[in-house]
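Undergrad: sequence and predicted model, in that order:
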Amino acid sequence: MNKNKEVWITGFALFSLFFGAGNLLLPPLLGYNSGDQWFWVVLGFVITAVFIPVLGILAHAKLQGTMFDFGKKVSPAFSFVYCILVYMISIAIPSPRTASASHEIAIYPFFETTPLLTSSIYFALVLIFVLNRSRIINLIGKYLTPLIAIIIFLVIGIGLFSSGGGMNASIFKTPIVDGVLEGYQTFDAIGAVVVGGVIIISLGLKGINSSAEKKNIIRKSGFIAGTGLAVIYTGLIAVGAFYGSEIFVDGSLSNDMQRATLLRGISTATLGNIGTAFLSVLVALACFTTAVGIVTGTADYFKGLFNNSQKAYTITAIIGCLAGILVGQMDFHTIIVIALPVLMLIYPITIVLIFLNVLPEKWASQLVFRGVVLVTIVFSIPDFLGFVGLKENISGITEMIPLSSHHMGWVIPAVLSLVLLNLKTFTTKQPQMS
């Protein structure tokens, strides 16, 4: 086996499993709205949409288990509930969102079909891929990813060199923070803990069982995927900013319509009349590979819960695809609105678990895991309540929490608890008697 070839195929597959609807639609409008401050938005966006997801893949390389291993140091019960919530969220929100985005941008403009027909055909194809999961890495890494990358780089490359360069003034007061929050909506940190497990199992199915070999492949492929994501996000945000004075986006439209309008305008401006067709293929492929990764990861987890039962894998895959069809009837914007409150609660927990699992064991004891996760949950609740319409009721509390106005009130308490609990651990250790 050519190890370098396997690393690149796995890296390309990881990239495609990450790169879905939000990853394509969110950056251009973010750049358009950030205008001359686009670079600062890139920095924020890359933190939550690239850096943390890559750390999640590195954590998988270290653990080489399932998502359950991410939280088991807190407690097995907590990890079980966390896994169930993440997989339910993944099946209920980002997976159907890929079908919704494909319908609105790639299918409806040409065929004017109903969302039900689109999502039914879409998830039937997803199911075929998931049930043939032993070939997923090769199919996605060898064929789908290169096609996605070629189209994106054409749009970005031509766009950067052909635009007039006139940028709007930024509408953001704190561009980095807005970039961080927009990066939340890509679901990439959650995606890392889901698809990382898919990669581990897929490598095993290909006969790669050595722990050291798996670790090496996963780490290198994670960096390849992360580099690709960072380059493409930067390019899409920059193109959105550079075309700010050339493409009109009606601010009265919903965010999803603004994103679609801008992306169509950029594609047409860079690739001409064929740009819309290229865009449709790009959206469909990017969304499809992500849906495959989500459903496969969920099916893998429930297969493990039921003693490695293939029947459990198949049933979970079917249920996941049926859920995708049902929720896929909603428009892209509605799904994002539903997702935000959930993200404000589950995303900080996921980020903290990723960081704790990457840390050396001596800095991530069971006490540290439990304390930091508990503090993160407590300080994420105000953000969750704020997004479900209770902002007025908790305004007094949020004013006292640093960064809470930026929906990141959990960050400083989590860092402080990490430091203080480690100090407690080190100072209470008694020297061993010789």
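TA: On my side now, so go ahead.
Undergrad: contacts, neighbours, all on C-alpha from now
TA: Fine.
Undergrad: quick check, central residue of this structure?
TA: By C-alpha atoms, centre = their mean, the chain has its centre lying nearest to D188, at 1.6 Å.
Undergrad: check it against this one:
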Amino acid sequence: MQIRTLVVTGLALFAMFFGAGNLIIPAMIGVDGGSSAWVGAIGFLSTGVLLPVLSMVALSTKRADEPRLADRMGKTLGLAVTTLIFLFTGMVYVIPRVGAVSFEMGAAPLVGSSPLTLLVYSALFFAVTLALALRPNRIVAHIGIVLTPALLILLLVLIVAAWNAPVVNIEPKGTFATSPVVAGFIQGYFTMDALAAQMFGGVILASLAAAGFTGRNLHRGTAIAGVMAGAILGVIYLGLVAVGLVGTGANGAAVIANVAHAMFGPAGQTVFGAIVLLACLTTALGLTGASVEYFHSLVPAISRRNWLYICIGVSFALTNLGLERILAVVAPANQLLYPIVIVLVVVTLIAAGMRRDLYWAYRLPAWVAGSLSVLEAAWSTGVGAFAPLRSVLDVFPLGSLQMAWVVPAAAALAVGLLLDLRLTRRADVA
């Protein structure tokens, strides 16, 4: 029974991670990467697969008396970062994005794109999400037993059909021509899965606990589910890179739609639409469930059901603003949150390996990474007043690659570890 539960949970976690962005980004790596696509895929897998898996493993170390894993960086920063993650990867950005993208990619080619058709489609999409989310203890089962197998079958049919097609994208474009690994690494940010792992972890922990997992088995089961989901993600991502190599189009959605049409004829749009709908629905359902649990724990005076209505209502309203307005917030949000989350995950894994509590090793690199990520996020808004920040950030190593935080944060981590070791030794002597 426990093995079956872990398999269902791993499948559900994969589907929660795998939304619209996860579908189109690897395809565009194939298109833009050309002959360097497989090298770029290494960078993409590091932030799109390895980091979310490590984030789940790190989250599995959270103790029962810790409200948030990020509190290890300090309670104020932990509360701020965690709340921003739940907002941006929940009702403010990702849930509206999957609603809008599923319409643009799956429904609009069939019913036309207009404010009215978007309104009707999004009403139906979020009505289904609401109906499934009203039974939170069944969310993982709904996704893992029914929705994920259907999604995987459709994805594998498309990937296998395209595998032997002739490659049409050979010349690398943009950063893929000069630094393909870095280009793929940055693209992995846009899946937002390392952030989402901080949300999904609570859903997975609750589901496994309800299935009888306790203590160390509960944490081990969470880590196993994360590794399983990551392995499936990796296989699917590599398959979609191959699809991108044989397809053409202005964006990832058009590339996959064109390949589906070429492989299956008129039925290809139906196959593609079904893939998009299932990918977006599973992600919306997982994010909604996680958001409700977090905000209810933050403000328990509002019931879970009312938080669910708030989450669905806000997501529905923002979806109807249109995809372009929704996408405008993704780059600043990623640049702000990803460096801090990466620091949190790395230090948590170091602490687990050392089997000791750390203090300054969490705080110093988080403060440094956070300070630089605020500047990077401000610059990425495209607001003219923040344009001079680029010259400041480029002074740092890797700054021109929008990774100015890496070396200073690593140095701060080394200092923090030395301080923690020295203070511990002093305490032992005393």
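TA: Received, thanks. Please read these numbers as outputs of a predicted model, since none were measured by experiment.
Undergrad: coming back round to it: mind listing what the counterpart of the residue nearest to the centre of the first structure in the second structure touches?
TA: In the second structure, the residue equivalent to D188 of the first structure is D193, according to TM-score structural alignment. Taking C-alpha atoms under 8 Å, 6 or more residues apart in numbering, we find D193 of the second structure in contact with 17, 48, 52.
Undergrad: filter the residues you listed to the buried ones?
TA: Buried residues within the contacts of D193 of the second structure, counting neighbours by 16 or more other C-alpha atoms under 10 Å: 17, 48, 52.
Undergrad: hang on, the earlier thing: just the ones in helices from the contacts of D193 of the second structure, please.
TA: 17, 52 (DSSP state H).
Undergrad: for M167 of the first structure, which three-state class applies?
TA: With DSSP: H, G, I helix; E, B strand; the rest coil as the basis, M167 of the first structure sits in coil.
Undergrad: do you know how far N4 of the first structure is from K142 of the first structure?
TA: According to C-alpha to C-alpha, to the nearest Å, N4 of the first structure and K142 of the first structure sit 14 Å apart.
Undergrad: which of these two has more neighbours?
TA: K142 (16 against 12; other C-alpha atoms under 10 Å).
Undergrad: please pull up the equivalent of that one in the second structure.
TA: By TM-score structural alignment, K142 of the first structure lines up with I145.
Undergrad: quick check: chain neighbours aside, which residue is closest to its match?
TA: Once flanking residues are discounted, I145 of the second structure sits nearest to V8: 6.2 Å by C-alpha to C-alpha, 6 or more residues apart in numbering.
Undergrad: does that neighbour lie in a helix or a strand, and which?
TA: helix 2-17 (DSSP states H and E).
Undergrad: distance from that helix to the first structure after superposition?
TA: Taken over the aligned residues, the distance from helix 2-17 of the second structure to the first structure averages 0.6 Å (mean C-alpha distance after the TM-score superposition for the first structure).
Undergrad: who does that helix touch, helix- and strand-wise?
TA: In terms of contacts (3 or more C-alpha pairs under 8 Å, 6 or more residues apart in numbering; DSSP states H and E), helix 2-17 of the second structure is packed against helix 139-141, helix 148-163, helix 193-210, helix 215-245, helix 267-298.
Undergrad: would JSON lines of the ones you listed with distance to G112 of the second structure be doable?
TA: Output for these, formatted as JSON lines (distance: least, C-alpha to C-alpha, whole Å):
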{"stretch": "helix 139-141", "distance to G112 of the second structure": "31"}
{"stretch": "helix 148-163", "distance to G112 of the second structure": "24"}
{"stretch": "helix 193-210", "distance to G112 of the second structure": "31"}
{"stretch": "helix 215-245", "distance to G112 of the second structure": "25"}
{"stretch": "helix 267-298", "distance to G112 of the second structure": "13"}
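Undergrad: closest to A369 of the second structure out of the ones you listed?
TA: helix 193-210 (15.7 Å; C-alpha to C-alpha).
Undergrad: post-alignment, that closest one versus the first structure, mean distance?
TA: So helix 193-210 of the second structure averages 1.1 Å relative to the first structure (mean C-alpha distance after the TM-score superposition for the first structure).
Undergrad: could you tell me where stretch 392-406 of the first structure falls in the second structure?
TA: Under TM-score structural alignment, the match for stretch 392-406 of the first structure is residues 387-401.
Undergrad: and the contacts of that stretch?
TA: 182, 372, 375-376, 379, 402-407.
Undergrad: kindly recompute the last result at 6 Å.
TA: 379, 404 (C-alpha atoms under 6 Å, 6 or more residues apart in numbering).
Undergrad: how long is that stretch from one end to the other?
TA: 16 Å.
Undergrad: show me what counts as buried in stretch 378-391 of the second structure.
TA: 378-381, 390.
Undergrad: from those residues, which two are the most distant?
TA: T381 and R390 (11.9 Å).
Undergrad: quick check: the gap between A323 of the first structure and A21 of the first structure.
TA: On the measure of C-alpha to C-alpha, A323 of the first structure and A21 of the first structure end up 17 Å apart.
Undergrad: between those two, which one's more packed in?
TA: Neighbours were counted for A323 of the first structure and for A21 using other C-alpha under 10 Å; A21 has more, 27 against 18.
Undergrad: let me see the contact set for whatever residue of the second structure lines up with the more buried one.
TA: By TM-score structural alignment, A21 of the first structure lines up with A20 in the second structure. By C-alpha under 6 Å, 6+ apart, the residues touching A20 of the second structure are C280.
Undergrad: gap between stretch 200-208 of the second structure and the chain center?
TA: 16 Å (C-alpha atoms, centre = their mean, to the nearest Å).
Undergrad: show residues contacting that stretch.
TA: Under C-alpha under 6 Å, 6+ apart, the answer for stretch 200-208 of the second structure is A290.
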